[in-house]
Structure formats: C-alpha cells, structure tokens
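Participant: Coordinates only, no sequence provided:
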C-alpha cells in the first residue's frame, strides 16, 4: 500500500498542475483560449498606468517582441512617466473581435498558426467598414507559441483556401 501511494505521489509530481497552453496549441480550442487570454492581457493595460517593464511582463507570454513594439507604437500613451492604453472601436494590433465559433478559422502547421475570420460590411453604429478578413499569425519562438503578426486583408490566399 505504501509503495503504491509513493508511486502515485511521484507520478502526480511529474504531471504539471497547470498545462502551459502557449507551449502546445494542438487544436482549435487551445488556440482560442490562448487568444482570449492574450486579448485580456491587452485590455488589462487600460486599467491603470504601468511601467514599461510591467507592460512587457503582461504581454510577453503571448506576443513576440516585434509584435509588442507594433502594439506599443500604436496604442500606448504616456501619463506622468507611466503608460496606459485608451479604448477604441478600431485599434490596430489588438486581437480582432473573433466570434470564436465556426466563423473563426484556424490553420495549424508545424511552424505557424493562422487564425482568421471574414467580417461582412457594416454601416451601423459609430464604426463602419467594408467586408474584409482579419487574422493573427502565431509562430513558435524558443519553444513557445507567440502572436507574431496582425493580418488585415493580407492573409495569404493559400491560408484562406485551406481555412474555407
């Protein structure tokens, strides 16, 4: 009995308590969960002002350094020596407002993951736009998946064909 408990205890120690989704995104649900967490990280930057290092710490688990720079240049504003984002209906480099349903397509390959969705035209409300695709490309970097590119109507045709 003691031997069995010892073996069970050792096995439990070897199993991670919280799997790290960014290391293995094996299906659509994993990818959706990762993107939703990344989006939450982005919008959390509007809650309070933060230092540059605090912002890096929030974004680094999800975004490549290059993507963080693009996001920073477009969305971060300085207030009294710290930084914050402001809300907008159409802010570049935020995770798109995906449906996270059958409308949102995922194309997984060993070196990249494309997430895309077709958005029909809208003229309602304060923001209007023509029909277009929006997407995100993830790349494996140092063993972890990171959001590496924001795609707005420049998704490769081969990826659109695979998705649809």
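Facilitator: Done, it's in. Values in this document were obtained by computation on a predicted structure and should not be read as measured data. Residues are numbered from 1 along each chain as shown.

Participant: only C-alpha atoms for contact and neighbour calcs from this point on.
Facilitator: Fine.

Participant: Look through the protein and tell me its longest helix.
Facilitator: Longest helix in the chain, counting residues (DSSP state H): helix 28-44.

Participant: Who are the packing partners of that one?
Facilitator: Packing partners of helix 28-44 (3 or more CA pairs under 8 Å, 6 or more residues apart in numbering; DSSP states H and E): helix 52-59.

Participant: The structure to be compared is supplied as follows:
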C-alpha cells in the first residue's frame, strides 16, 4: 500500500514539475538540409519583389520558412503597398535587412550550433568592399534556425556575427549543460518535490492509523 502510494505521488509530482524544467531541443541539422532550406526561403523572399500580392499571401508564403516575429520584421522593413494601388511588393534596396544573405553555399559557408541561444547558425565571412553605393568592412553574416512545432524556422539575422564557440555537434555539449542546469537551477525544485513525496506518502496515513511510520 505504502509503495503504491509513493509511486503514485512521485508520478504526480514529476507531472507537475516537468513543465517547469528548462527542456532544450538538440535536433541535429545537416549542411545540406540547412542550405536547401535557406535557399528556398530566399526564393520566397525574392518572389515578393516580382508580382503584387495580398498581405495574407505574403505572410503565408514567408510563414513556411520564417517565424511570425521574423516575418513581421521583414514585412515592416521591406514590404510596401504597390504604387498602382493593388497589393503589396517588396522593393529591393542596396542595403535591405532581413533578407537571407548572398551565401555561396560552398566551403566558405559554415554551419554551427550555439548552445547559449539554443539554435543553429549558417554563417559566412564577407570580405571588405568599397565598391558600389554601399561599402563595408569585412564581417560575418549569419542566419539562425530553430526547431519549433516539429518544423524548422528562421528566427534570427545577424549582420555582424561572431562564430567563436559554435559547436558541430550539440548533443554531447547540451547533455553536459543540461546536467549542470538541473543540478544548479532545478535542485531546489526537486528537493521540495522529493521532500513532499517522503512526507506526504507516509505522515497523513500514519496519523489515521492506516500505515505505520518506520
């Protein structure tokens, strides 16, 4: 009786506390998969510059590849009402933000995992340029991908990126991080839960004479 009661209370406590824990995704992502996804996302962005569309169509098209927040930022920055008054277009500029960068998708384009941000980044070094209407120093540009609601989505754009500390394999590192996080951050929660199980599974029923406290 006591054993079954403790098992039940332990299961109940875990069910209650589990949503409070910091669960992180460590889904693997290959370069081929990431590059193909970014190229398709870029094509979706370019398509908005070709023919006027309704705002609903634009949001639906971008929503296949970008999070709602990223889609909103892209539209606010780049999409304007068509000059003819029918639909909306993305007008190109020499310095358009939130577009997928012109990655080469070769050995110069890299993929790495950021354990702090809990997402993958595709990034590439762009050499200094003083030609054309826009000049810039050499820098890394990056696009962040996250796995949410069982699908990949682009949710970050970095025009000045630092790739130091990225990992090729998130599984091992995140496993170590998760263990330390549970020990440091969630020890208090589990201590309370285990104490509750030990006390609640015995004391109330002992007071009623149903079981004996050892």
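Facilitator: Everything's here; your move. This structure is a prediction, so every number in the text was calculated from the model and none was measured.

Participant: rewinding a little: can you state the direction angle for the longest helix of structure 1 and helix 52-59?
Facilitator: Interaxial angle, helix 28-44 of structure 1 versus helix 52-59 (axes from the mean of the first three to the mean of the last three CA atoms, to 10 degrees): 160 degrees.

Participant: Over which residues of structure 2 does helix 28-44 of structure 1 lie when aligned?
Facilitator: The aligned range for helix 28-44 of structure 1 in structure 2 is 31-47, by TM-score structural alignment.

Participant: Once aligned, what mean separation remains between the matching stretch and structure 1?
Facilitator: Average distance, stretch 31-47 of structure 2 versus aligned residues of structure 1 after superposition (mean CA distance after the TM-score superposition for structure 1): 0.4 Å.

Participant: what sits up against that stretch?
Facilitator: Residues outside stretch 31-47 of structure 2 that contact it (CA atoms under 8 Å, 6 or more residues apart in numbering) are 61-62, 65-66, 99-100, 105, 110-111, 122.

Participant: Please say which position in structure 2 residue 71 of structure 1 maps to.
Facilitator: Using TM-score structural alignment, the partner of residue 71 of structure 1 in structure 2 is residue 74.

Participant: for the helix or strand hosting its match, which positions count as buried?
Facilitator: Of the helices and strands defined by DSSP states H and E, residue 74 of structure 2 is found in helix 68-78. In terms of neighbour count (16 or more other CA atoms under 10 Å), helix 68-78 of structure 2 has its buried residues at 68, 70-71, 74-75, 78.

Participant: same thing with stretch 101-118 of structure 1?
Facilitator: 104-108, 112-118.

Participant: among the contacts of stretch 31-47 of structure 2, which two are most distant?
Facilitator: Greatest spatial distance in the contacts of stretch 31-47 of structure 2: 61 and 110, 26.3 Å, computed using CA to CA.

Participant: now the match of residue 71 of structure 1: how far from residue 157 of structure 2?
Facilitator: Applying CA to CA, to the nearest Å, the value for residue 74 of structure 2 to residue 157 of structure 2 is 10 Å.

Participant: any shared contact partners between the two?
Facilitator: Common neighbours of residue 74 of structure 2 and residue 157 (CA under 8 Å, 6+ apart) are residue 98.

Participant: Can you tell me which residue is spatially central in structure 1?
Facilitator: Centroid-nearest residue in structure 1: residue 35, 3.4 Å away (criterion: CA atoms, centre = their mean).

Participant: if we can go back for a sec, derive a ChimeraX selection command for the buried subset of the contacts of stretch 31-47 of structure 2.
Facilitator: Remark: buried members of the contacts of stretch 31-47 of structure 2, expressed as a ChimeraX selection using 16+ other CA under 10 Å:
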select :61,62,65,66,100,105,110,111,122
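
Participant: got the contacts of stretch 31-47 of structure 2 as JSON lines, with secondary structure columns?
Facilitator: Listed next are the contacts of stretch 31-47 of structure 2 as JSON lines, based on DSSP: H, G, I helix; E, B strand; the rest coil:
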{"residue": "61", "secondary structure": "helix"}
{"residue": "62", "secondary structure": "helix"}
{"residue": "65", "secondary structure": "coil"}
{"residue": "66", "secondary structure": "strand"}
{"residue": "99", "secondary structure": "coil"}
{"residue": "100", "secondary structure": "coil"}
{"residue": "105", "secondary structure": "coil"}
{"residue": "110", "secondary structure": "strand"}
{"residue": "111", "secondary structure": "strand"}
{"residue": "122", "secondary structure": "strand"}
